[in-house]
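> show me the folded form of this:
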Amino acid sequence: MKKLVITLVCLVLVIVVGGAAVVWFTYDSVDESSVPTVQVEAAGQTLQPNAWEWSQPVLGGMLYKHFANDSTEAAQLGEYETGGFAVTFPQGYDTTITLRRDDAVVFDGRPAEWQDALTAEPGAYSLQVLSHRAEEKGRPYGEFMFEALFTVLPPPKPEPVFTAGKTELEQGDIFVMRLENIPEGVRPVTTTELGMGSFTPAGEGAWFAAVPVGNHRQPGAYTVDVTAGEDSWQATVTVSAYAYPEQNLVIDTSSEQITEANSAAAYQQYREKIPPLWETADGERYWEGAFIRPAEGGWISTEFGTIRYTNGDYSNSRSHYGMDIAVAEGTPVVAPNNGRVVLAEYLLNTGNTIVIEHGGGLKSYYYHLSALDVELGDMVEKGQLIGAVGSTGYSTGAHLHYEMRIGDQAVSPSMLFEDSAGLYSVEALAGDEAGDEAA
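All right, here's what the predicted structure looks like:
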């Protein structure tokens, strides 16, 4: 009996040891090769898990063998000129995604809700993906963590563009320029002996400037230099002569009105009121489209640039810096374009006088009016009533003296009635280019 017991004990020990050996062998044979390969595809690159843990069943789930990998640094995907790229997530797992741009969460959800456009905006991104399989008896389970860093660069800034209008101009015309794609905070500057060329904003990153070709400008070639930050350009303007007529003005110098208008006090007042305006320029462009005639009817009694003499005294000639429109007293005078009234008062020499700033130093002047219908500081629109024709100041009869200047340089008012004027040429070029593209 004792021998039988010993035999049974030995048999049990053999079975136990053998079973344990089988279990140990089976457990030991399970290694990391049993851990599935789980990947994320982002921006054409394959991401491996930064950290993971996995439990693999042994002997049908009687035991589990656990594997883990400590967290490593996030994958550096680099810089991209354009975002909006596709991301592919693991299948067969419960996956959650967190996307941050510049440390702010822009998405926190699941693959079904993901949109590639989430990465379209420029910025520094962090993409975190957690793919999880829940514990279920007899089945492997675990989770995989992915993290990737990447940057979507802002679109490259377009190169600044300089466009010049007509460069072959007659005396009295205007040279214009347009700049585009100028960085924010940069204001262009013009340098030229032609005269003032003050840039005004013309849209986002765009600027416009008008430079006078005065009636006294000598024919020849002139350079116009433009600087905007680190960029610079140069244009050459060729000026040709304009044949100005001559006129002998007959005036009764004994008239009290003429005597007062021609006095030293009158000229001193004029110098105090008008030339200071030549130095000013509003930083905004008000005018839109072609200038219109400020007074209807009548006829041009004196053209712009006319060489004038008084009472046959040819030794004392002078230029007429505006155009005279001979028309009945009281005829309405309207603003030829949008602008801001910078002077509206009676002056001894020019009578009732209005000056309108149209932007960038381009101003219109109205002399000898019988009435003033605007005040200093008023904003006026093209076609708005501003006064009435008269014969106040140094005047021989009812007419409107209409003058245009940029800075101290007089330009031809009549040219601005035509769409072909230099003032409109750079925008005409832009229109032609748009038409070419449409065609």
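> rest of the way, CA atoms for contacts and neighbours
Will do.
> what segments of the stretch 151-300 of the chain are strands?
Applying DSSP state E, counting those that start in this stretch to the stretch 151-300 of the chain gives strands spanning 161-164, 168-170, 174-180, 189-191, 200-201, 207-212, 220-228, 231-240, 246-249, 299-302.
> turn those into JSON lines, columns for mean neighbour count and distance to residue 426.
Converted to JSON lines, these look like this (neighbours: other C-alpha atoms under 10 Å; distance: least, C-alpha to C-alpha, whole Å):
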{"stretch": "strand 161-164", "mean neighbour count": "17", "distance to residue 426": "6"}
{"stretch": "strand 168-170", "mean neighbour count": "18", "distance to residue 426": "13"}
{"stretch": "strand 174-180", "mean neighbour count": "23", "distance to residue 426": "6"}
{"stretch": "strand 189-191", "mean neighbour count": "17", "distance to residue 426": "16"}
{"stretch": "strand 200-201", "mean neighbour count": "20", "distance to residue 426": "14"}
{"stretch": "strand 207-212", "mean neighbour count": "26", "distance to residue 426": "9"}
{"stretch": "strand 220-228", "mean neighbour count": "15", "distance to residue 426": "15"}
{"stretch": "strand 231-240", "mean neighbour count": "16", "distance to residue 426": "13"}
{"stretch": "strand 246-249", "mean neighbour count": "16", "distance to residue 426": "33"}
{"stretch": "strand 299-302", "mean neighbour count": "15", "distance to residue 426": "29"}
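> and this one, please, so the two structures can be compared:
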Amino acid sequence: MDKSQKTAKKLGLRRYGTRAIILVLMVLIAAFILIAVPKPVLKLADIAGITLMDPLGNTSIVSDRNAFSLYVDAVNSARPIDRKQMGQNLKTYGMDIALRDGTRRYTLYVDRDLEKKGLYVETESGIRRVDTEYMEKILSDAIFDTLYENNRPPRVALKLDGTDTAILPADYEWHVKKVDSRFHPIKTDYLKGNSYYSFEIGKDSVLEYDFEMPPDAFYLFVYRNNDLILSTSRPENIAALLNEDGLYNCIMQLEWNQAENRDFYGKATYEFVLAADYPVRFEISAEEIDPGELVVIRASNIQPNEALDIETEIDFRPKTFQEGNTRIVLLPVSYYHQENRSFAVKVSSGDTSQEFSVRVRPKEFAVQHMRIDPAVAASTRNEKSAVEIREKLYPLKPVSDPVRYWEGEFILPVEGGRISPQDFGKRRYVNGSPTSYRHNGLDIGHDEGTPIVATNNGRVLIADYLIETGNTIIIEHGYGLKSWHYHMKDLYVKTGDVVKKGDVIGTVGSTGFSTGPHLHFSFTINDVWINPMTILEQGVPLVGE
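Prediction:
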């Protein structure tokens, strides 16, 4: 073989060697592509639905078909990695993808250190890492809310007399900055409280607040029987501001504002109940009074099953009436009562008692000498009329409905009527009689036929004609407080009717023992007459209201 042939042979071998190397390289590149570039494992057209699940069993359903492509692209583009590369600080989620031919379940792993932006999916071919582009969008779903450190309002605890109780919000609107650096609303309703938080408080209780992070705004509203009784914009000891037994429903609203150094903002509402049990407290409306006036005793923080005893030197045996956790006692002082001295009133319930001293001031009552037709006097004030009053009116005096019908002020029953405040309690002599009697009310003069209205709400005990008092109406306003109406011309109500303040009940007349058109108007507590002028001008002195 000559030199030229040898040279050609070498060139051929080199040529074949180069081709072989190139072929081997092409095979290696193809293999790398097959290994490194993920094959499509999902097709968008095959997907009917996607459900995400957290470790607690909560689910998030992806129903928007436009969102399906996010998960399809995320799975299809995920890069294969070794399982050891995922690390250990992972939280596991489930992802069910409903396909035409069944459901395919994937496991998602999220690195709890969100700064690493590690999201992994376990498919049939192994563990794959999802690209950051998809990971940021996927982790904005509400199912991943618990991954975020501030995924709920800061913790709140109530400290009652040194004992802490953590309470969860009943409701909240919360936003947190997620891995895409945007704020998203948090929808973890299962982080809300479903417990009934109740605390028992007494007169020396101290209620404090312990905030994981102090709120930027604090509002507390306290309700009793659905009525707002207290509100405050600072966390103070509200137990010291309450002084009556009962249940207090408290609504606390806290707000955390958006700020540069925060990855959250929002507001939360907390609800709890304070069950107050305070010692019985006694109050009296006056400790000095004129004869013919009314004293009211109020016992607070007393339950219906607790006894209340009244011992008094005043000549009256009072009844008590329950209003919620309060007991009301109406104690009238008759104009016949001894004057210019003090009388003891002792109130007690269980181990608690208090003694008051009520002084009855001296008072000069007016004296009237009245003339009336002797025939009228004889026909209207006699034994027959006295028997009628004893039979029809006396039995009504002790009636004491355990309901407070009256509301607010009492109104004058005859608009524009002529009144003399000295009428009540005056000593009246008729036709020169040597003996007098006490005038127990007001004589309101007006034209015959003028409307008479109910001074307040109540129940009609009687509407009837009597010999002495003429057409008569008595209204029970509750607790034994009654208004009396005599000498009327017309009666527009009947016994048993319920009337409202201002209802027309009849007209002015001059029936019975009367000298002319007027309305005789009186008030009693059971069988004791009290001053109508005081009731009309000041109302019932319900101390504490």
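> and the strands of the stretch 151-300 of structure 1 as JSON lines, adding distance to residue 263 of structure 1?
Shown next, in JSON lines, are the strands of the stretch 151-300 of structure 1 (distance: least, C-alpha to C-alpha, whole Å):
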{"stretch": "strand 161-164", "distance to residue 263 of structure 1": "44"}
{"stretch": "strand 168-170", "distance to residue 263 of structure 1": "35"}
{"stretch": "strand 174-180", "distance to residue 263 of structure 1": "34"}
{"stretch": "strand 189-191", "distance to residue 263 of structure 1": "37"}
{"stretch": "strand 200-201", "distance to residue 263 of structure 1": "39"}
{"stretch": "strand 207-212", "distance to residue 263 of structure 1": "31"}
{"stretch": "strand 220-228", "distance to residue 263 of structure 1": "38"}
{"stretch": "strand 231-240", "distance to residue 263 of structure 1": "36"}
{"stretch": "strand 246-249", "distance to residue 263 of structure 1": "18"}
{"stretch": "strand 299-302", "distance to residue 263 of structure 1": "23"}
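> ok, which of these comes nearest residue 429 of structure 1?
strand 161-164 (8.7 Å; C-alpha to C-alpha).
> in structure 2, what range does stretch 325-332 of structure 1 match?
Alignment of stretch 325-332 of structure 1 against structure 2: residues 444-451, by TM-score structural alignment.
> again with stretch 407-418 of structure 1
Counting by TM-score structural alignment, stretch 407-418 of structure 1 corresponds to 526-537 in structure 2.
> equivalent analysis for stretch 341-352 of structure 1, please.
So stretch 341-352 of structure 1 sits over residues 460-471 in structure 2, by TM-score structural alignment.
> again, but for stretch 273-285 of structure 1
So stretch 273-285 of structure 1 sits over residues 392-404 in structure 2, by TM-score structural alignment.
> can you give me the buried ones in the matching stretch?
396-397, 399-401, 404 (16 or more other C-alpha atoms under 10 Å).
> of these, closest to residue 109 of structure 2?
residue 404 (68.4 Å).
> separation between that closest one and residue 344 of structure 2?
27 Å (C-alpha to C-alpha, to the nearest Å).
> just residue 455 of structure 2 next, same as before
33 Å.
> likewise residue 77 of structure 2?
From residue 77 of structure 2 over to residue 344 of structure 2 the distance is 94 Å, taken as C-alpha to C-alpha.
> ok, residue 427 of structure 2 next?
Counting by C-alpha to C-alpha, the gap from residue 427 of structure 2 to residue 344 of structure 2 is 28 Å.
> repeat that for residue 193 of structure 2.
From residue 193 of structure 2 to residue 344 of structure 2 the distance is 54 Å (C-alpha to C-alpha).
> repeat for residue 265 of structure 2
63 Å.
> so who does residue 542 of structure 2 touch?
Residues near residue 542 of structure 2 by C-alpha atoms under 8 Å, 6 or more residues apart in numbering: 285, 296-298.
> would CSV of these with distance to residue 503 of structure 2 be doable?
Output for the contacts of residue 542 of structure 2, formatted as CSV (distance: C-alpha to C-alpha, whole Å):
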residue, distance to residue 503 of structure 2
285, 30
296, 27
297, 30
298, 30
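> and which of those is nearest residue 24 of structure 2?
In terms of C-alpha to C-alpha, no member of the contacts of residue 542 of structure 2 lies closer to residue 24 of structure 2 than residue 298, at 105.8 Å.
> that closest one -> structure 1?
Using TM-score structural alignment, the partner of residue 298 of structure 2 in structure 1 is residue 178.
> apart from its neighbours in sequence, what residue is nearest that match?
Once flanking residues are discounted, residue 178 of structure 1 sits nearest to residue 208: 4.6 Å by C-alpha to C-alpha, 6 or more residues apart in numbering.
> am I right that that neighbour is in contact with residue 175?
No: using C-alpha atoms under 8 Å, residue 208 of structure 1 is not in contact with residue 175; the gap is 10.9 Å.
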